[in-house]
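Student: Need a 3D model of the sequence below.
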Amino acid sequence: MTAVDRRRLPAPTRRHRAPRLTAARRWAARFSAGLGLLVVLVALLVAPAGPASAHAVLVSSSPAASAVVPTAPVEVVLTFSEPVRKVTDKIRVIAPDGSRADRGEPRFEGGVVTVPVAQDAGQGTYLLSYRVISADSHPVSGAFTYSVGAPSTPPSDAGADSRADPVVDTAVKVSRYLGYTGLLLLVGAALVLAALWPARLSRVGPARLAWTGLGLLAFATVGAILLQVPYTAGGGLFDVSGEGLSSVLASPFGTTHLVRLGLLAAAAFLLRPLLAGQAGRTDVIIVAVLGAATLFTWPLSGHSAASPAPAVSVTVDAVHLGSMAVWLGGLVMLAVFLLRRADERELGAILPIWSRWAALAVAALLLAGTVQALIEVGTVEALLTTTYGQLVIAKVVLFTLVIAVAAYSRQLVRRQIAAQQPTRVRRAIVAELVVTAVVLGVTAVLVQTPPARTAATDGVGAEQGYFNTTLTSSIYSLQVELFPARRGSNTVHLYAYTPDNQPLPVEEWRLTAALPSAGIEPIQFPLLPLTDNHATSEVNLPAAGDWQFSFTLRTTEIDQATVTAAVTVK
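Tutor: Here you go, the predicted model:
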């Protein structure tokens, strides 16, 4: 309902203050809440800060996928679009004879993963499979082959199943759904009891609803932590090890969920007097602050924290979630309690005030949802062709249906029919809640789906070109990768090796590109060293054609050589 009526509650429906808690009990409750806030603040300060960026995608590898190299490399280098974290024993290299060819633990340096490889595993085709965790706490997995000397029948690896367990995936979605449900039950009950509840009505039912919401929210949070172990590692529902749990708790995902539990515990001390109508103004303010802080734990552990604009995404996502909780939680309170128990005079005062709140919540939902969709989807093509975009469309359609039902309720309030015939309003509210229950289900699936901007980029990369070659000089061998080999922005990765295929530290890198057929003189591009023997650059090629690339590497004070390559850019 979205009607706006500025009438105030009549005196009979205003909440008469119940006897206050004793000063000692109020002080103890506030001290407990403050202690909880202090614990949360310490957790935030000691938690490792992670950089925010897009959902992780493997952008290049050395050797490249399907490449044939003359000699066995001493290491395989994987370069992702963002920093990634390790999943134990989930990066594996299988030799042509089916044996393990990786040696030792992979090295993780931001988005670059270096895997030591044995050089005595023979010639033929090797299989590399990987599973890592991206900045938004979602696992990223895949596999590719490369060959030494000549291709052979690709090996298989029975121990490297990187597929997500469907039971675990479903359990994660159910956990999120329960968390959303608990949040709206808690917020709706607390808000209505604090501001709109008639003094003559019993608070027992709404208070039980609030405690149920708090319990659901805490249960879902603990469940999310436990489920994150098999979700990221790729195991079954009960594959929760101590090492895996420690890894999750030390991650940003685990930290934000522990913070949420701390905030809920702090709020619980002040929730009882608030639900009983005995809380003072200070207590209400503290609960509101704790609630607002709790809302931020959802976006900080998901896609929003890893978006191109993390500060904006986290804020609008928290606003979106809070508005949902106020609107739907209030509707539950109206349908279950107020429209059944309040008399005509009380409803005549309550409904217009609630309608104004609902209007603000819906407006915030629309604004925050629009901003978040623009950030996460990016393009019309991504909206139409990716799973994430299609889920956004489904959510918009369902939300439009909810707004249509709310408009009907609004008319009932404007015509002053709602207070006289509460059954009609209750039916409309039940219809809103049924549709929004489906919306929450879509949302639970949406937050587990890679953002459309990532899926679209990955799909385009598969269709566009990919240039890969190895250039040699008297002092080094240089592997060159360029993607997508099209006019416009391209990514270049360079890997330097000694003549006997050992990683070669480079002191200075230089890159130029020219297109003589179009009269474009050599353009120099800066290179960013990622490791001693690996550098990358973003090059903007303004025209299609056969570009002449020149690479100059200085390995010592006196050793330097230049190699060139012709690259066809479409």
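Student: From here on, just use CA atoms for contacts and neighbour counts.
Tutor: OK.
Student: For Leu41, the count of nearby residues, please.
Tutor: Look at Leu41: counted by other CA atoms under 10 Å, it has 14 neighbours.
Student: Equivalent analysis for Ser550, please.
Tutor: Neighbour number of Ser550 under other CA under 10 Å is 18.
Student: so what's it up against?
Tutor: Going by CA atoms under 8 Å, 6 or more residues apart in numbering, Ser550 touches 511-513, 562-565.
Student: Highest neighbour count among the residues you listed?
Tutor: Counting neighbours by other CA under 10 Å, Ala513 comes out on top of the contacts of Ser550 with 23 neighbours.
Student: Leaving out chain neighbours, which residue sits closest to that one?
Tutor: Phe549 (4.5 Å; CA to CA, 6 or more residues apart in numbering).
Student: now do Gly110
Tutor: Pro83 (4.2 Å).
Student: now the one you found: how far from Ser137?
Tutor: Computed as CA to CA, to the nearest Å, the Pro83 to Ser137 distance reads 11 Å.
Student: Redo the contacts of Ser550 as a markdown table? Include secondary structure.
Tutor: A markdown table is the format used below for these (DSSP: H, G, I helix; E, B strand; the rest coil):
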| residue | secondary structure |
| --- | --- |
| Leu511 | strand |
| Thr512 | strand |
| Ala513 | strand |
| Thr562 | strand |
| Val563 | strand |
| Thr564 | strand |
| Ala565 | strand |
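Student: can you name the two of those that are farthest apart?
Tutor: Within the contacts of Ser550, Ala513 and Thr562 form the most distant pair, 13.0 Å apart (CA to CA).
Student: How is Thr294 assigned, secondary-structure-wise?
Tutor: Once three-state DSSP is applied, Thr294 turns out helix.
Student: residue contacts, it?
Tutor: Counting by CA under 8 Å, 6+ apart, Thr294 makes contact with 259-260, 263-264.
Student: Name the nearest of those residues relative to Leu433.
Tutor: Leu433 has its nearest neighbour among these in Leu264, at 25.2 Å by CA to CA.
Student: Pretty sure the closest one sits in a helix.
Tutor: Yes. Under three-state DSSP, Leu264 falls within a helix.
Student: My read is that it contacts Ala218, right?
Tutor: Yes. Assessed by CA atoms under 8 Å, Leu264 is found in contact with Ala218 at 7.5 Å.
Student: Second chain to compare with the first, below:
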Amino acid sequence: MIAAKALPDCCKPLVSGLVMFITVLLLLLVSAGGASAHAQLVASDPADGAVLVAAPRQIVLTFSEPVDPLVFRLSDPVGQMEMLPVVRSDTTRLVVTLPSGLVPGTHSLSWRVTSADGHPIGGGLLFSVGKASATGPSLASATDPVTAAGLWASRLFAMTGLVIGVGGAGWAALLFRPCHLRGHAVSGGSSLIALSLWLGIAATPVWIAFQGFDALGEAPGGWMSAAVWSAGLTATAYGRAALVGAAAMVAALVSLRVRHVRLRLGLSGLAFALAGLAAAMAGHAATAPPRLATVPAIVLHMLAAMAWIGGLLPLLAALGGSSRPSPDRAALLLFSRLIPFVLAVLVGSGLLLAVVQVQTLSNLWATAYGQVLLAKLAIVSLLVLLAAVNRFLWTRPASKGSPHALHLLRRSILAEVVLGTLVLAVLGLWRFTPPPRALASSFPLVQERQVAEQGLMATLSITPAWTGPVRVSLRDLMLDGHSIDPLSVTVELDNPANGIGPFTREARRGGDGAFQADGFVLPVGGVWNARVTVLVDDFTSVTMTSRFDIAAP
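Tutor: Here you go, the predicted structure:
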């Protein structure tokens, strides 16, 4: 009620209409049903690194969440590559049919799938037929560096068009109209808003193309390839979100050229709603449970960001310049009254999403996602500080025409525009950093590794694969293809990155014949080295090594 009283009468129908439209939009989004987290490969048959007597007919990949297959490539011991067909046995299991007549040696399977949150993920596994090759095929990296840079840059331009362009067009429609102005145009602000919209629209097809390269796991090239554009548009949710975002920018661009007041307000309102929908269509947060809370939070966070950062250029134009030294007092005061409500929505929705995604305070500095969030919060804190200084120190004297206050306010607003763009640049890094929520919910309970050294082979596993008490097991222990009964087995774990360990425990044979070492407590996540020393006889000791990725749920 307080916010409604602060609005002029000519703007109240617009606000009521937008509230109704956004409410219906949120209901539609929430009713779309549940979705899953960032998927991870939890098991494969054969296991990664397995040495097989005979060539397998197929490889079964099991993921933590439903996935859609993209590309599967098989490389043989001499480096020849072949594309493989995939059959889905259920939503989380993919069956890869292997060609007949695989030659002896080490083969690699590189795979790319799309998880429910719209992100392409990739990986690979090695298996050997007969015996391992001296130099086996290498596994391709998950994302090409040029593709990653192109994704980040094109997304930045598109997001700038949405936040600064669409947000600016909305404020231009609200502020620069007869009930607030007295007959003058603000061409400078509109020109910058239009420029950001044109750049965002132009960046959209580039963003879609890079999505295609990323989905296929390819370096940029073949820009006219139908496979690249098909993958960019349909393989991930980001392609569809980009199209909706482009529609929002087109509607906003048209609104800047329309003179009819109601049509201009309607177009800018439609642009806002489409931008909110685009934000909720893809990304880590879009699939985070409970969606009844997270999806509306995403939409509100996006709308609030556009209302704040997007309003800066129109506000700068309303302050006047050399051609019009007197500020538009009504526009300045209206912006000042509304922004506290916008910031409340921005902070509240952002806090909810941060709690859902990060889960524990330690994940802020222990994970890449948390570190990006900290960088964002640092920049936003500067923005809030500048906004507070603007509101409580300079707005009122500037509205009365104080030249000194107007000068300081203009400089501060320009700084806010730069900082707001920097926030968008930092947030682009989230495209490559799964949140702790996704890592914790999708990390496998058990991790297994095939280890071998000097003719000694075994399967090494760690349970569970996250911080806290864990058990290390060694089974299928064989020397030169024959089972052995060693004199002792010792397990050692350490985390060199954090200077932790090594921890050493004796392994004892269990009822199932496997050697088990208990008593390990892993305090932090990350990469842990495992060394297993097997005393084969009084004169022979063999140490096998492997690495495990431990999550910090």
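Student: before we move on, the earlier item: can I get the contacts of Thr294 of the first structure in CSV including neighbour count?
Tutor: Converted to CSV, those look like this (neighbours: other CA atoms under 10 Å):
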residue, neighbour count
Val259, 22
Arg260, 25
Leu263, 26
Leu264, 22
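Student: which one is the equivalent of Gly221 of the second structure over in the first structure nearest to, not counting chain neighbours?
Tutor: Counting by TM-score structural alignment, Gly221 of the second structure lines up with Phe238 in the first structure. Excluding the flanking residues, the one nearest Phe238 of the first structure by CA to CA, 6+ apart is Pro230, at 7.5 Å.
Student: Relative to the whole chain's centre, how far out is the longest helix belonging to the first structure?
Tutor: Taking DSSP state H as the criterion, the first structure has its longest helix at helix 344-377. Distance of helix 344-377 of the first structure from the chain centroid (CA atoms, centre = their mean, to the nearest Å) equals 25 Å.
Student: List the buried residues for it?
Tutor: By neighbour count on 16 or more other CA atoms under 10 Å, the buried set for helix 344-377 of the first structure is 346-359, 361-362, 364-365, 368-369, 372-373, 375-377.
Student: Also stretch 265-282 of the first structure?
Tutor: Residues of stretch 265-282 of the first structure classed as buried: 265-279 (neighbour count, 16+ other CA under 10 Å).
Student: Next: stretch 521-532 of the second structure.
Tutor: For stretch 521-532 of the second structure, by 16+ other CA under 10 Å, it's 522, 524-532.
Student: same check, this time on stretch 279-292 of the second structure
Tutor: By 16+ other CA under 10 Å, the buried positions in stretch 279-292 of the second structure come out as 279-289, 291-292.
Student: quick one: secondary structure of the residue nearest to Ala513 of the first structure?
Tutor: Recorded secondary structure, Phe549 of the first structure: strand (three-state DSSP).
Student: try the one 4 residues further on
Tutor: For Leu553 of the first structure, the assignment made with three-state DSSP gives strand.
Student: Next, work out how far apart it and Thr114 of the first structure are.
Tutor: 21 Å.
Student: Of those two, give the one with the bigger neighbour count.
Tutor: The neighbour comparison of Leu553 of the first structure against Thr114 (other CA under 10 Å) goes to Leu553, with 21 against 18.
Student: so what corresponds to that one in the second structure?
Tutor: When the second structure is aligned by TM-score structural alignment, no residue sits opposite Leu553 of the first structure.
Student: Tell me if I'm right that Leu553 of the first structure and Arg510 touch.
Tutor: Yes. Under the criterion of CA under 8 Å, Leu553 of the first structure makes contact with Arg510 at 6.5 Å.
Student: if we can go back for a sec, now do the SS call for the match of Gly221 of the second structure.
Tutor: coil.
Student: Tyr177 of the first structure now?
Tutor: helix.
Student: Please give me every residue in contact with the aligned partner of it in the second structure.
Tutor: Per TM-score structural alignment, the equivalent position to Tyr177 of the first structure in the second structure is Leu156. Applying CA under 8 Å, 6+ apart, we find Leu156 of the second structure in contact with 424-425, 428.
Student: Likewise for Gly105 of the second structure?
Tutor: Counted by CA under 8 Å, 6+ apart, Gly105 of the second structure has contacts 76-77, 128-133, 136.
Student: doesn't Gln357 make contact with Arg437 of the second structure?
Tutor: Yes. The pair Arg437 of the second structure / Gln357 is scored as a contact, 5.1 Å apart, by CA under 8 Å.
Student: and Leu445 of the second structure, how many neighbours does it have?
Tutor: Neighbours around Leu445 of the second structure, by other CA under 10 Å: 11.
Student: Within the helices and strands, which one has it?
Tutor: Leu445 of the second structure belongs to no helix or strand when assigned by DSSP states H and E.
Student: That one contacts Pro464, correct?
Tutor: Yes. Using CA under 8 Å, Leu445 of the second structure makes contact with Pro464 at a distance of 4.8 Å.
Student: what are the ranges of the helices in the first structure?
Tutor: Using DSSP H, helices in the first structure cover 23-46, 166-195, 204-233, 242-249, 252-275, 281-295, 310-333, 339-341, 344-377, 380-385, 387-414, 422-446, 452-463.
Student: Can you redo those as a markdown table, where the extra columns are distance to Arg7 of the first structure?
Tutor: Below are those laid out as a markdown table (distance: least, CA to CA, whole Å):
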| stretch | distance to Arg7 of the first structure |
| --- | --- |
| helix 23-46 | 33 |
| helix 166-195 | 15 |
| helix 204-233 | 25 |
| helix 242-249 | 50 |
| helix 252-275 | 25 |
| helix 281-295 | 23 |
| helix 310-333 | 19 |
| helix 339-341 | 19 |
| helix 344-377 | 7 |
| helix 380-385 | 43 |
| helix 387-414 | 12 |
| helix 422-446 | 19 |
| helix 452-463 | 45 |
